[in-house]
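Trainee: Sharing a model prediction with you, sequence too.
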Amino acid sequence: MTTPLRNRITRLIAAFATVFAIALPSATLGADTQFDKMRAKIAAFVADKMEKLGGSRIVYKVDTDGLRAAAVTDLRDDVYKTLREGRIAFSGLAIRDGGVDVKIADAKGREQLTRKLGSAAEGLPAHAFTVTDGGDGLIRLAPTDAASAERLRDLVEDSVAMIEQRLKDAGVKLASVQVDGPDRIRIFLPGVMEAEHVTAIFARKVKVGFRLIDLSMSAEQAQSGAPPAGTEVLLGFKDRLPYLVARDSALEGDDISYAGPGFTSDTKEPIASFRFNGRGTRRFAHITAENVGKPFAIVLDDKVISAPVIREPITGGSGQIAGNFTLEEANSVAMLLRAGSLPGRLGLVEQQVVQPATKP
């Protein structure tokens, strides 16, 4: 069973368990059969409740044009970063007609660029790209159709996870979140007759920030007295310990292009890994270079997830977040990192209140 499918089935089991208990399908059934049967049972149960109780039906659509534009912008930033780091002479770097154009007179420079970009995208299907020779040193790079489809699937999957988590946080016990086609998500909420209150939950943006930690006084002193100007005390995600951090983020989560769970290579401890786009990579390199030896806080929704010390400038554009996580917690942190800009990628298509069926 693939990990994404396992995650979907796990969420379906959890969602179904909130309404009534079921027996899990036989282990001899295929993963697809399990998923389809669970989805059908949940849909049928919720449809029955919608008919009896009435409720809200909400439909969201992913902004596919914005998603592709963001992918092309990320590719342009990666091209620029690779050219600068490799000291490759170039001109005319620009986004044009859904791709990235750049002119490199030296054939070795063109080969070096495509090789390094290809190596960075290896193992990341959503970052695959094509290279077209335009002649006279001009090359054109563009995300492949398969990469665009992969990004769309990832975004829809993340959106479903975000919607389910926020419904759970809001205390909604009975709901069904269903993928409808490649880019739409339908939400059924039996008994909920004020749909606008639910859509307001999804409109809230997850706040992801990288903030410097203030060492001018202890967090405990700041709690009992007055914290320095421009700072505030936040609590840790797991340890609930206080941290004195800058109010303003040195870097926002909008520049995170990838995040996922993983394990450390030595202790096999669950972690959340992340990667910045080109703009975020440059900013993160600058921040870490200026603050070597100092701690900084990775903050999600005003909770400190991790507070590592910057050992050296981080120029590669990627990092890891460790915090004595379980694998489930590491996956949740990664999902929240990805979800920072999700509300801006979802458009409300339909918001309808369904009245209960009239009794005969």
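Mentor: The structure has been received and is ready for your questions.
Trainee: contacts, neighbours, all on C-alpha from now
Mentor: OK.
Trainee: Off-centre distance for stretch 68-78?
Mentor: Here the centre of stretch 68-78 is set off from its chain's centre by 16 Å, with CA atoms, centre = their mean, to the nearest Å.
Trainee: I'd like to check what contacts that stretch. Which residues are they?
Mentor: Here stretch 68-78 makes contact (CA atoms under 8 Å, 6 or more residues apart in numbering) with 93-95, 98-100, 117, 142-143, 148, 257, 277-279.
Trainee: and these, which of them are in strands?
Mentor: Leu93, Ala94, Ile95, Gly99, Val100, Ala142, Pro143, Ser257 (DSSP state E).
Trainee: Please compare the first structure with the one that follows:
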Amino acid sequence: MTDTPLWKSIVVWGLVALSLLYALPNAFYDRVERHNDAVAAMEKADGSATPEQVADRALWPDWLPSSIVPLGLDLRGGAHLLAEVKVADVYAARIDGMWPEVRDALRDVRDQVGNVRRQPSPEGVLRVAISNPEGIQVALEKVRALATPVVSLTGMGSSDIEVSLDNGEIVVQLSPAERVATDQRTVQQSLEIIRRRVDEVGTREPTIQRQGEDRILIQVPGIGSAAELKSLIGTTAKLGFHPVTRVTGDAGTKPGAREELLPAMDQPNTYYIVEKTPVVTGEELTNAQPAFDQNGRPAVEFQFDATGARKFGDYTASNIGKPFAIVLDQQVISAPTIQSHIPGGRGIITGQFTVEESTELAVLLRAGALPAEMTFLEERTIGPELGADSIRSGQMAAVVGAGLVSVYMIASYGLFGTFTIIALAINIAMMFAIQSVIGATLTLPGIAGIVLTMGMAVDANVLIYERMREELRDGKSPLVAIHEGYDKALSAITDSNVTAMLTAIIMFFVGSGPVRGFAVTTTIGIVTSMFTAVYVTRAIISLYMGLRRPKTIIV
């Protein structure tokens, strides 16, 4: 008999079986990957498939788990870029775009301010002079009235511009809060554009993330070269403002001549039939910013250039009460109704938005072009052969490490060492199962984390077995020695694993790139190794003791 409750044994062996099941697809990586690609392509094509896709789908049963561990750039090969976004360019563009507004605002009080002239100034600063110095306070009030609230969670209550007086001239520049919000929106917009461009070519598991204040890390496995990736990022998204003919819920509706059927981005089973020829295109959109409407609700303001403003103004004047569709990459992201004539090329989109949703919509509207120039600080291409070599090297390191650990444990602890090696194999399977389910990318440093986990896992069993030896030397029975060994070693095992996990968590949040990959794998390994070292080995020993009932044990 053993002291392990039946329910606990069932839970332990159930988790082991589940882990082996979810780790299984990684043993047939190429077949499962082709199966998953075929399933994704068929779903995207609404069920239709080529004979090759049908054959690929049949490579793996649909009823089995099919999640596999994504391979990082260093294991699959691909392109790596580190780009710096020139956020200062956006400040200059914003301030340059304000000159027509300032000029028009002062034109209304021309009898008090006289002639209005733009003066030379550094980029990002607008200096305006008036010919009548006595009207300077009136001019300041008119320009300050152009300020709008900063739309961000950190800039609430601030205005987007600062208006001051310097040597008799009006100086306009972005406020510090607006600069921070602009930086956030600029990098977010760049991320959105890059992600859309990369996703269109169907690459697997790209890494596109912000680094620091104004840098973006782009890693795309499976792509030919860094030059190819740079060309892909430079592609411009297709944005258009189209007249809406009608709305339907039937995807099979046939559009008329010079019309097309487009799905709504965030509304399932909603389709818009729009005219193929847009009224204006994204090339004529100069800006789109989150704002507030006259009722203080989040909205989105947009601005066209002179040509787009004229075309949009003419269209809205003759189509009041009709909807028009904002189409991005063949999807309708919004379809507002024209409430009135919109002259000057500036309009506002209202709706039931939150601040975050209005910001996101503004990003989508601006996703037709990168908001600022990007400088590529790092370019690196990793060939698939090098990635395959990395996998082989990692496998060799893991095999050698596992072999040496196995020899040591069996030589030191005999049969109980063998139990530890069985639990170690289960531990590695659990790591792959968890990484497969959560989609954590495996990198070369991640393989190092797996190898390190092997030592950490057996280290816990060394503590347990040494404690058992002490209990046996004190004359305790085998069952009591096993019970005491696990119970008294648990605190030391917990302490060492908790401190190791805290270190891994710190590495994840402070580090980047390879350091994060190592931290993720190590964190998962700490959890699984503690489970297998404490519970799985105990379940194996309990099973052995229940079946063989030995009078003595050798540890």
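Mentor: Structure's in. What do you need? Nothing here was measured: the structure is a model prediction, and the numbers come from that model.
Trainee: before we move on, back to that, drop the exposed ones from the contacts of stretch 68-78 of the first structure and show what's left.
Mentor: Among those, those scoring as buried are Leu93, Ile95, Gly99, Val100, Leu117, Ala142, Pro143, Ser148, Ser257, Asn277, Gly278, Arg279 (criterion: 16 or more other CA atoms under 10 Å).
Trainee: before we move on, back to that, quick check: of the contacts of stretch 68-78 of the first structure, which lies closest to Thr315 of the first structure?
Mentor: Gly278 (10.7 Å; CA to CA).
Trainee: thought that closest one was touching Lys81?
Mentor: Yes - counting by CA atoms under 8 Å, Gly278 of the first structure does reach Lys81; the two are 6.4 Å apart.
Trainee: ok, back up a step: for Pro356 of the first structure, state which of the contacts of stretch 68-78 of the first structure is nearest.
Mentor: Distances from Pro356 of the first structure to those, taken by CA to CA, are shortest for Ser148, at 40.5 Å.
Trainee: Let me see the contact set for the closest one.
Mentor: Arg68, Ala71, Ala126.
Trainee: Out of those, which are shared with the second structure?
Mentor: Of the contacts of Ser148 of the first structure, the ones still in contact in the second structure (both residues aligned by TM-score structural alignment, their matches' CA atoms under 8 Å) are Arg68.
Trainee: TSV please, covering the contacts of Ser148 of the first structure and showing secondary structure and distance to Val172 of the first structure.
Mentor: TSV is the format used below for the contacts of Ser148 of the first structure (DSSP: H, G, I helix; E, B strand; the rest coil; distance: CA to CA, whole Å):
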residue	secondary structure	distance to Val172 of the first structure
Arg68	helix	33
Ala71	helix	34
Ala126	helix	33
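Trainee: and the counterpart of Val206 of the first structure in the second structure, what is it in contact with?
Mentor: Under the alignment (TM-score structural alignment), Val206 of the first structure maps onto Ala237 of the second structure. Contacts for Ala237 of the second structure (CA under 8 Å, 6+ apart) come out as Ile193, Arg197, Leu328, Asp329, Ala367, Gly368, Ala369.
Trainee: if we go to 10 Å?
Mentor: 193-194, 196-197, 282-283, 328-329, 366-370 (CA atoms under 10 Å, 6 or more residues apart in numbering).
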